[in-house]
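**Student:** Got a predicted structure here, sequence first:
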Amino acid sequence: MISTTSYTSDYLVIEGGKPLKGKVNISGSKNASLPILIASILTKEPCQVENVPDLLDTRTTIELLRHLGAGVEFKEEKISIYPSSINLHTAPDEIVRRMRASVLVMGPLLARFGRAVVSMPGGCSIGVRSIDQHLKVFEKAGAHIRVRHGYIDMELKKVNPVEYTFEVITVTGTENALMLLSSCEKRSILRNIALEPEVMDLVEVLRKMGADICIEDRTAIIRGSKELRGFSHRVIPDRIEAGTFMVAGFLTGGDVLLEDVRVEHLGSVIEKLKEAGANIDILSLNSLRVRGGNGIKPLCISTAEYPGFPTDMQAQFMVLCCLADGVSEIRENIFENRFQHVAELQRMGADIHVRGRTAIIRGVKKLYGADVYSTDLRASASLVLAGLVAEGKTVVKDIYHLDRGYERLEEKFKGLGAVVERQPPREV
């Protein structure tokens, strides 16, 4: 069980040079779990969610639901929610500031109470993510919106049907809109929606609750219900964790079997790994094997919305490119400030030059262990991967970022033969 307070300054000590070998089971998806847990606000009936990873963000979501008045039990990757007792419509700054996904309560609270008061989300280290698209949908549905004392205060007498085209593709904007409109009986149409597997997992839950949602291309047609039901659901596997272990297996020249995955969600990652020279065997719909090849070939990567190459795998692939035989190029199209791991990789001997949203990586013969600092969730994972292949000892600090999105990461790597230890904060 993860504490929400004790891991803030833990660090990892990694001895590089060990090929990873063995089997790893992939946890449930963080980015699918959080909106599904929050969707329980839409009903008064009990809800059960299985395959939920034990992460800091999961614990923060539980804290938020309990703050609103829900009863929540979390045991062995299964969360039971009793939302009938929810009686508050305010998400406080102290929680929203810790986890930006907290803004997903806006749609469900508006649907249930006709009122939502939610702290303004701050920016994060990978870039400012605006919620203007969320608010435009809410206004179309009839909400009156004010910003007061750092909070977004919304009132809605009745959820009106909406026809709206998102100006940019937004995952949380799509999710917030779908949850609100699932409580409207008249037909709504959303265009240019996000199609990430995590969004589709939420759609499956909303259908179980009684909403009629049809999706074709990037258009969703929604006919909701005033009385949404409780649900029981098993969360999809985490495709980003799976991708991280796939990179690790290839990067270290290892032989790793991944189980509890959804191969269909990993298309762009599999394609780029094969292009880099990895040997990948698809064993079933839910398992695959990754083996190191003869060196690493340079890559040209451009991040994009699903089904394109995921921004959440950009940092991990940059580590691959650091050791490739040639020059690679990575263009980041989703977030404007997602190259903060570059400076830390340079401390380990990487040859990387950033020009705007593009990173040019010239492969080097080896990386060297160093003390490095995590700046965000996926950057943390990239530093761990670099440590696994670096010569000597790597110390990865501020790993609370890892605990937000990876369940027992160091334990899973140790199970594959890595030499990695979690250490408590050093006393000053």
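**Tutor:** Yes, it's here.

**Student:** okay, CA-based contacts and neighbour counts for the rest of this
**Tutor:** Noted.

**Student:** With residue 111 as the reference, measure out to the residue nearest to residue 18 when sequence neighbours are not counted.
**Tutor:** Counting by Cα to Cα, 6 or more residues apart in numbering, residue 418 is the residue found nearest to residue 18 once chain neighbours are left out, at 5.9 Å. Using Cα to Cα, to the nearest Å, residue 418 is found at 48 Å from residue 111.

**Student:** the more surrounded of those two?
**Tutor:** residue 111 (25 against 22; other Cα atoms under 10 Å).

**Student:** Quick check: the more buried one touching residue 180?
**Tutor:** Yes: between residue 111 and residue 180 there is a contact at 5.4 Å, judged by Cα atoms under 8 Å.

**Student:** Need the residues touching each of these two.
**Tutor:** Listed contacts common to residue 111 and residue 180 are residue 159; contacts here mean Cα atoms under 8 Å, 6 or more residues apart in numbering.

**Student:** Do you have the helices of this protein handy? List them.
**Tutor:** Using DSSP state H, the helices of the chain run over residues 30-39, 56-68, 93-96, 106-113, 132-140, 171-181, 197-209, 239-251, 267-276, 314-322, 341-347, 377-389, 400-405, 409-415.

**Student:** Next one for the comparison:
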Amino acid sequence: MEKFIVRGEVRLNGNIRVSGAKNAILPIMAATLLCSGISVIHDIPYLRDIKVMQDILSLLGAKITRENNTLIIDTTNIQEVEIPEHLMREMRASVFLMGPLLGKFRKVRLSYPGGCAIGPRPIDLHIKALEKIGAQVEEKFGFIEARADCLTGGEINFDYPSVGATENAMMASVLASGSTIIRNAAREPEISDLQTFLNKMGAQIVGAGTDTIIINGIKKLIPVEHTVMSDRIQAGTFLVAAAMTHGDLIIENILSEHLFSVIDKLKDIGAQINIGRNCLRIKAGDLRGVDLKTLPYPGFPTDLQAPLLSLLTIATGTSIITETIFENRFKHVNELIRMGAKIKVEGRTAIIRGVPKLTGAIVAATDLRAGGALVLAALAAEGISEIENVYHIDRGYERLEEKLQSLGANISRHKMD
């Protein structure tokens, strides 16, 4: 168990490069199971969730080699279709393996996935989607078993645009016979990156990035080489960090079109943002309160709600945040209150009254994005803060303390007592 110790009130300045997107990498790693052979994936950060996915693929029979930020995945000898329960419980994204294992081997067995405790994330949408293309799914003794003598294209109409269910449906359908239409599909950029990867493998998919995706099934896919998209959530976190510390940052390897809802909101708060080619420059101004609501893409992302809430604790006036995606995504509020924030939560709404300054305290990360938010708060706070349970942060932010140190932050990692 480790913690961060942060001495606050240091302005962040300099250049920072955003790494590959965790939320794109995990389904792409799962998609390598759809073919036999060696796939090469570039710009892979060192993250706990990626290591868990590597462990799962290895136990299924894959041979994985890492060369710096490149993963070489050989799926030639995949034989297992059952995912160990202890690894399923470590990471929500392990559910992505349902689609490719069913698509390739026509069977899969797994337990219910774990991950951050930010509210119920039922997998019924995943199951219903697989059933629409011919899978028989049984849930018993805490396990899910799916089988199919054959998979046949069909129409999948989601009640809610779930990212994971959309990606699972895509991966299960590429080797089905006939055409599959996914309606009310999620539109996140990571889905478009998955489509690019699958189409390189030989799949025939159109529509990712819109609410209707069409997959024409084929008989065989081939291994490929691919560089994943940049991490828009990491980029958004650094944008908020610059604003919160009254800093001046140039953020590289960033696609601004993926972040327009965030950029617009930060401008409303008072930040100055200039968009360049694959980069952004942000300079902080006087911070003022705003209202926002999290929504599926292209709305404001739920994964950046916690960091922005931290920023609003020191903005002038009153702000209101409404969380529409996950019901337990305000767990960081009590920790921010320990630092002097004035926040009241009513159901899925947080009311924030800005204070002139936060003060250092001992706090604990309750999940990945909450942990990131607490680091930002500590950077801006007066005095010294300790942030415990940083393993949550390591799930999605690569060597966060080192990147912040390169920008001038006074932050270090220590063993917990």
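**Tutor:** All right, it came through fine. Remember, predicted model here, so these are calculated numbers, not experimental data.

**Student:** one step back: which one of the helices of structure 1 lies closest to residue 261 of structure 1?
**Tutor:** Among the helices of structure 1, helix 239-251 comes nearest to residue 261 of structure 1, with 6.8 Å by Cα to Cα.

**Student:** what range in structure 2 matches the closest one?
**Tutor:** Using TM-score structural alignment, the residues of structure 2 aligned to helix 239-251 of structure 1 are 232-244.

**Student:** ok, how many other residues are close to residue 116 of structure 1?
**Tutor:** 26.

**Student:** quick one: contacts for it?
**Tutor:** Here residue 116 of structure 1 is in contact with 89-90, 106, 109-110, 152-155 (Cα under 8 Å, 6+ apart).

**Student:** Same check on residue 148 of structure 1?
**Tutor:** Applying Cα under 8 Å, 6+ apart, no residues qualify as near residue 148 of structure 1.

**Student:** what's the spacing between it and residue 120 of structure 1?
**Tutor:** In this view, residue 148 of structure 1 and residue 120 of structure 1 are 10 Å apart by Cα to Cα.

**Student:** hang on, the earlier thing: what's the match for the residue nearest to residue 18 of structure 1 in structure 2?
**Tutor:** So, by TM-score structural alignment, residue 418 of structure 1 is matched to residue 409.

**Student:** again with residue 190 of structure 1
**Tutor:** Using TM-score structural alignment, residue 190 of structure 1 sits opposite residue 182 in structure 2.

**Student:** and the closest residue to residue 246 of structure 1 other than its chain neighbours, what does it touch?
**Tutor:** Nearest residue to residue 246 of structure 1, sequence neighbours excluded (Cα to Cα, 6+ apart): residue 290, at 6.1 Å. Neighbour list for residue 290 of structure 1: 246, 249-250, 254-257, 278-281 [criterion: Cα under 8 Å, 6+ apart].

**Student:** For the spatially most distant residue from the centre of structure 2, give its distance to residue 107 of structure 2.
**Tutor:** Here structure 2 reaches farthest from its C-alpha mean at residue 149, the gap being 33.5 Å by Cα atoms, centre = their mean. Using Cα to Cα, residue 149 of structure 2 is found at 9 Å from residue 107 of structure 2.

**Student:** And residue 36 of structure 2, by the same measure?
**Tutor:** Distance, residue 36 of structure 2 to residue 107 of structure 2, using Cα to Cα: 17 Å.

**Student:** and if you look at residue 350 of structure 2?
**Tutor:** Relative to residue 107 of structure 2, and taking Cα to Cα, residue 350 of structure 2 is found at 44 Å.

**Student:** Looking at those two, which has the bigger crowd around it?
**Tutor:** Per other Cα under 10 Å, whichever of residue 350 of structure 2 and residue 107 has more neighbours is residue 107, with 22 against 19.

**Student:** can you tell me how far the more buried one sits from residue 98 of structure 2?
**Tutor:** 9 Å.

**Student:** do the same with residue 145 of structure 2
**Tutor:** 9 Å.

**Student:** Out of those two, name the residue with the larger neighbour count.
**Tutor:** Shown here are residue 145 of structure 2 and residue 98; by other Cα under 10 Å, residue 98 has more neighbours (28 against 18).

**Student:** Map that one across to structure 1 for me.
**Tutor:** By TM-score structural alignment, residue 98 of structure 2 lines up with residue 106 in structure 1.

**Student:** Was I right to think that match contacts residue 118?
**Tutor:** Yes: judged on Cα under 8 Å, residue 106 of structure 1 makes contact with residue 118 at a distance of 6.9 Å.

**Student:** can you put the contacts of residue 116 of structure 1 in TSV and add distance to residue 401 of structure 1?
**Tutor:** Shown next, in TSV, are the contacts of residue 116 of structure 1 (distance: Cα to Cα, whole Å):
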residue	distance to residue 401 of structure 1
89	28
90	26
106	25
109	28
110	31
152	27
153	30
154	31
155	35
